[in-house]
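# Provided below are the primary sequence and the corresponding predicted coordinates.
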Amino acid sequence: MTVAQPATERAALPQRLGEADREETVLGPVALVTDVGLVHEHNDDAAAAGTAVDAGLDVVALAVCDGVSSCDDPQLASAAAARSGVEALLAGHAAGLEGAAATSDALTAAAAAVVAVAEDHHLRSPSCTYTSALVVARADNTFEITVGNVGDSRAYWFPSGADSLGQRLTLDDSWAQALVSAGVADEEAAMSDPRAHMLTRWLGADANSGPWGTSAVSTLTTAVPGVLVVCSDGLWNYLPTAAELAPFVTAGDPLSAARALVAHALEAGGRDNITVAVVAVGG
């Protein structure tokens, strides 16, 4: 018996690595925007997305990656991780894997892709962060949102409803988060530490490639439609909490929301590359 495979579409940014200051695209319910910012000469961020319709139900896969600027050609690492991660998410779902298993496999695929970049280009450990989301509409009218995370890009969920301020779905792999998790400092104090953004985990040839920790993969199941945001720290540095992000993402379509978020980051200083993925989930 032949099993029909879901029809898929894909998009990735930047399309021309290191050449464009600003790129944006829309793929079904997903909007991707990336901007070099106002300080850096090159954009080391990357994003990718894929959509599928499986048995009449929508599937969305996406990834946002932030290249580590202290290594060689970080834009190659972030692009490889984002694209490989999305391909693996779609393949895992098509193969019948649960969201958590598909996400874990995609993390492994993204990590391997970054290592391959170093081997192919003889570079000094290009590395990046990686945050993914797999959104699956289910037959019982619920939505399953599974996120994967290594590094300090983030995912946030904003359910529809006037009283909802949303929630953060990921934990950073950073010095600041380590201080908070250990009870040594609250988030405000931890973020004021000069080492706050120092990564404790990343993807790269010089990184620990697994097994993934308990905070690396998580799943949210909801019957309420809403908006999912995945972004690099070039955005959340200026809007770190879900409550601060909410006014930008709950009004308008995904592209308008993504543009508004990037515009805010630029107006606030644009000290880093800025990449945002906004997904309309249901509704």
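Received, thanks.

# from now on I want contacts and neighbour counts done on CA atoms only, so please keep to that.
Fine.

# Asp54 and Ala189, how far apart?
Look at Asp54 and Ala189: by Cα to Cα, to the nearest Å, they are 46 Å apart.

# of the two, who's got more company?
Neighbours of Asp54 and Ala189, each counted by other Cα atoms under 10 Å, are more numerous for Asp54; the result is 18 against 13.

# any idea how far the more buried one lies from Gly226?
21 Å.

# with Pro14 instead?
From Pro14 across to Gly226, the span is 26 Å (Cα to Cα).

# confirm Val279 sits in a strand?
Yes. Judged by DSSP: H, G, I helix; E, B strand; the rest coil, Val279 forms part of a strand.

# wait, it touches Val26, no?
No. Using Cα atoms under 8 Å, Val279 is not in contact with Val26, being 9.9 Å away.

# ok, these two, which is more surrounded?
More crowded of Val279 and Val26, by other Cα under 10 Å: Val279, with 29 against 16.

# next, the contact list for the residue nearest to that one when sequence neighbours are not counted, please.
Using Cα to Cα, 6 or more residues apart in numbering and skipping residues adjacent in sequence, the residue nearest Val279 is Val30, 4.5 Å away. By Cα atoms under 8 Å, 6 or more residues apart in numbering, the contact list for Val30 reads 49, 254-255, 277-280.

# for Gly204, state which of those residues is nearest.
Ala49 (21.3 Å; Cα to Cα).

# contacting residues around Leu62?
Counting by Cα under 8 Å, 6+ apart, Leu62 has contacts 47-50, 82, 85-86, 132-134, 277.

# what helix or strand is it on?
Per DSSP states H and E, Leu62 falls inside strand 57-66.

# okay, now the one to match up with it:
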Amino acid sequence: MDHVVTCLACGTVAGEGAAFCEQCGAPLGVAPALPVVAVEAADPVAAAVCRACGGSIAADGYCELCGEPAASARDHWSELPSAQVGGVCDRGRRHSKNEDAMALAVSGTTAVLVVCDGVSSVADSDIASLAAARAARDVLVKGSTPSSVGTWSALLVTAAAAADRGIADAIGDMAERTEPPSCTFVAAVVDGPTVVAGWLGDSRVYWVPDEGAARQVSVDDSAANEMIARGVPRARAEASPEGHAITRWLGADAETVVPSTATTRAQGPGWVLVCSDGLWNYCSEAADVADLLHRAVDAHGPAPDAIAAELVRWANEQGGHDNITAALARVDLDTVLTDDNAA
């Protein structure tokens, strides 16, 4: 079998003989220093090497040889708020920008994972998704004392509303826009063995136990899911041209921003996976997701950011047709979550 080289920064499969990644410009074979917290939306990165041709990046942020813009920190980042919680958000191989966003936190014994996927056909949806994810995370962290399922469900409704307001605050006046920026929303609160999820759109929450059957906790708000409800096989519905049309979302044109909620309770150790469709496009069934995640754990160990990076790398290897986000929280009934960044 030929030796396959992948970029350690973004997971892109490298061309034969390449010294630098054609996707992000990182030197091949050199592990990146990953930030612990997310970057601000659209913050530029002073990249020395062009991701397209290997040329030098000029002071204006464009390649001196081919004119390609420099890689942005928004293209690929990692968050690791604790040893049990982490994630990776990546542009993928085909899109010109990353319109996915995530915001992760650990507060006391509670983990919060939020993923938003900007609608790529509308300008500034990358700004909307990041503003929404962070606004929701902040609401959930403030309310993160051990609580009942009902209280968490109500707080997820409040968090979605805050996320919608966050979009409006970040974008500003949208009166003249016929298509305002919008995004999906999914959040999971992990409170001991209890996992409470809330969502609008088709970003997902999976529960993947170490042993036993995995399950999708969320239920997509999408045309594909409506087709499945009518008896169309899942694979055909999700592959149909209209299948990824979402029926609920966040943004100025949303009919409602009240999320659906669902709960599962772990009976043993396992993983909560929150992800965008850039991952599950290639691996939709819960059993297939579990197999992929378990193989990533076997290959890379228990660090959640390393597992997420492998999931992103795998999705890019399948084609990377969309932005990709994978966020994970470990549920181990013998281990208490701790915030490793606490003073």
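Ah, there it is. Note that the structure is a prediction, hence the values are computed from the model and not measured.

# sorry, back to before: map the residue nearest to Val279 of structure 1 across to structure 2 for me.
Using TM-score structural alignment as the criterion, Val30 of structure 1 maps onto Val85 of structure 2.

# thinking again about what came up before, mapped onto structure 2, which of the contacts of Val30 of structure 1 hold?
Among the contacts of Val30 of structure 1, the contacts conserved in structure 2 (both residues aligned by TM-score structural alignment, their matches' Cα atoms under 8 Å) are 49, 254-255, 277-280.

# who wins for most neighbours among the residues you listed?
Ala49 (32 neighbours).

# helix, strand, or coil at it?
Ala49 of structure 1 ends up strand, using three-state DSSP.

# which ones are touching it?
10-12, 27, 30, 60-63, 83, 86.

# reformat the residues you listed as a markdown table; add distance to Leu171 of structure 1.
Converted to a markdown table, these look like this (distance: Cα to Cα, whole Å):
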| residue | distance to Leu171 of structure 1 |
| --- | --- |
| Arg10 | 27 |
| Ala11 | 26 |
| Ala12 | 25 |
| Leu27 | 27 |
| Val30 | 23 |
| Val60 | 22 |
| Ala61 | 20 |
| Leu62 | 18 |
| Ala63 | 16 |
| Arg83 | 22 |
| Val86 | 20 |
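
# my read is Leu228 of structure 1 is in a helix, agree?
No. Membership of Leu228 of structure 1 in a helix is not supported by three-state DSSP, which gives strand.

# counterpart of it over in structure 2?
Checking TM-score structural alignment: Leu228 of structure 1 goes with Val272.

# how much space between that match and Val122 of structure 2?
Taking Cα to Cα, one finds Val272 of structure 2 at 30 Å from Val122 of structure 2.

# which of the contacts of Leu62 of structure 1 still touch in structure 2?
Where structure 2 agrees (both residues aligned by TM-score structural alignment, their matches' Cα under 8 Å), the contacts of Leu62 of structure 1 reduce to 47-50, 86, 132-134, 277.

# and which of these is nearest to Glu244 of structure 1?
Within those, the smallest distance to Glu244 of structure 1 is 16.6 Å, found for Ala277 (Cα to Cα).

# not counting its neighbours along the chain, what's nearest the closest one?
Counting by Cα to Cα, 6+ apart, the residue nearest Ala277 of structure 1 is Leu32, at 4.6 Å.

# secondary structure element holding the one you found?
strand 30-35.

# for that strand, give me the average deviation versus structure 2.
For strand 30-35 of structure 1, the mean deviation from structure 2 after alignment is 1.0 Å (mean Cα distance after the TM-score superposition for structure 1).

# quick one: the strands in the stretch 201-343 of structure 2?
204-209, 215-216, 250-251, 260-265, 270-275, 324-331 (DSSP state E, counting those that start in this stretch).

# possible to save those strands as a markdown table with distance to Glu317 of structure 2?
Below are the strands of the stretch 201-343 of structure 2 laid out as a markdown table (distance: least, Cα to Cα, whole Å):
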| stretch | distance to Glu317 of structure 2 |
| --- | --- |
| strand 204-209 | 21 |
| strand 215-216 | 23 |
| strand 250-251 | 30 |
| strand 260-265 | 31 |
| strand 270-275 | 17 |
| strand 324-331 | 12 |
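
# was I right to think Leu279 of structure 2 contacts Glu310?
No. At 11.1 Å, Leu279 of structure 2 does not count as touching Glu310 under the criterion of Cα under 8 Å.
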